[in-house]
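Asks: sharing a model prediction with you, sequence too.
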Amino acid sequence: MGMCFPCPGESAPPSPNLEEKRAKLAEAAERRQKEAASRGILDVQSVEGKRKKKEKLERQMAASGPPSEGGLRWTVS
């Protein structure tokens, strides 16, 4: 009555394997990251597509090198 410890005849419940515990913790962390990344976004796929398109455009601009001589042109009329 009112004791916090198990009876001497009872054994403690088995603890989970460390590898299983780590795997579960990693899965939970990934799930939290996905939820945090998509918080407030209605269409996650659209945002991902735009991000990939932007990255591709940036890679193409970096690969093309510096702009040719002169850069921008403008005329005064």
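Replies: Everything's here; your move.

Asks: please count neighbours and contacts with C-alpha atoms only from this point.
Replies: Fine.

Asks: tell me, what residue is most central in this protein?
Replies: residue 33 (4.8 Å; C-alpha atoms, centre = their mean).

Asks: which of the helices or strands spans it?
Replies: Taking DSSP states H and E as the criterion, the element that holds residue 33 is helix 18-37.

Asks: next up, a structure to set beside the first:
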Amino acid sequence: MGMCLSCFGGDDVVVTPDPDARRRQLAEAAEKRQKETAYRGVKNPEAVERKRKKQEESENQAMTTTASGGGGLRWQVG
């Protein structure tokens, strides 16, 4: 019943990595999980990323255009 098998073999010892390596592995696993949950149900995540970047660029361009006074709508009275 309560036998300790590690006393007989000694080959079944599990070596744990140093804390820095373990921390790096945990960080990589967390990043992988975040990517998987961010793109859950998306067939082509690269296309989604390209579309998001294109939308951000167009928003930034619209902000700079309206901030500089060029473009946009102007009110005219008269």
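Replies: It's in. Source: prediction; values computed, not measured.

Asks: would you pull the TM-score for this pair?
Replies: Here the TM-score for the pair of chains, by TM-score structural alignment, normalised by the length of the first structure, is 0.70; 67 aligned residues with a C-alpha RMSD of 2.4 Å.

Asks: follow-up on the earlier one: helix or strand right after the helix holding residue 33 of the first structure?
Replies: Using DSSP H and E, the next helix or strand after helix 18-37 of the first structure towards the C-terminus is helix 44-64.

Asks: just the buried residues of that following helix, please?
Replies: By neighbour count with 16 or more other C-alpha atoms under 10 Å, helix 44-64 of the first structure contains no buried residues.

Asks: check the mean deviation of the helix holding residue 33 of the first structure from the second structure.
Replies: For helix 18-37 of the first structure, the mean deviation from the second structure after alignment is 0.5 Å (mean C-alpha distance after the TM-score superposition for the first structure).

Asks: distance check, the closest residue to residue 13 of the second structure other than its chain neighbours against residue 16 of the second structure.
Replies: Closest residue to residue 13 of the second structure apart from its sequence neighbours, by C-alpha to C-alpha, 6 or more residues apart in numbering: residue 6 at 7.5 Å. To residue 16 of the second structure, residue 6 of the second structure is 16 Å away according to C-alpha to C-alpha, to the nearest Å.
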